[in-house]
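Visitor: any chance you could fold what I've pasted below:
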Amino acid sequence: MIVHPESSKGGRKLTAHALGMDVDLGRAQRPRRVAEFLRRAGQEDMDLSEDGPISWEGGVPEWWKRPDA
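Guide: Reported below is the predicted structural model:
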């Protein structure tokens, strides 16, 4: 899974590579939303840290803009 940099619209786009194609999973506003996308995909215990299998582009897992910023 790739968590892309935060967009000007807010949130970070999530994509997964499956069956030879990239799949847009939606946008997450906070790390807990990334965890929710993973839970829905049956990956409840996936490591969300930088050392885990997720590629965090444009910022580490702890870096998110405030919603009112």
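Visitor: from here on, just use CA atoms for contacts and neighbour counts.
Guide: Will do.
Visitor: helices along the protein, start to end?
Guide: 31-40 (DSSP state H).
Visitor: I'd like the structure of this one too, to check against the first:
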Amino acid sequence: MAPDRVIIVYPPDEMGARRVRVDGIILGRARDLRDLTEYLRRAGLEGLDDLDVIRSPLIEWRGGGPEVWRPA
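Guide: Next up, the predicted model:
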């Protein structure tokens, strides 16, 4: 992933989806890690798998890390 990207994954909403923002643009609501990986791929972050996403220091996880997909 390019180091200049700002990636924020917000807390789960009432349906369990997490809003995804890259460089200030909301890409959509991911329901799971697979959705998030696809949104990042569409944003030009090619060649990622779920493990790359989980370990990435570029992602700011709000409201829990990659293991949280349901509202608290």
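Visitor: with adjacent residues omitted, what lies nearest to the aligned partner of E67 of the second structure in the first structure?
Guide: By TM-score structural alignment, E67 of the second structure lines up with E62 in the first structure. In space, and not counting its chain neighbours, E62 of the first structure is closest to P31: 7.5 Å by C-alpha to C-alpha, 6 or more residues apart in numbering.
Visitor: now that neighbour: how far from G10 of the first structure?
Guide: With distances taken as C-alpha to C-alpha, to the nearest Å, P31 of the first structure is found 13 Å from G10 of the first structure.
Visitor: do you know how far the match of E67 of the second structure is from G42 of the first structure?
Guide: Distance of E62 of the first structure to G42 of the first structure, given as C-alpha to C-alpha: 23 Å.
Visitor: what does E36 of the first structure give?
Guide: Distance of E36 of the first structure to G42 of the first structure, given as C-alpha to C-alpha: 10 Å.
Visitor: these two: which has the busier surroundings?
Guide: A count of neighbours by other C-alpha atoms under 10 Å puts E36 above the other of E36 of the first structure and G42, at 14 against 10.
Visitor: what does that one correspond to in the second structure?
Guide: Aligning on TM-score structural alignment places E36 of the first structure opposite E38 in the second structure.
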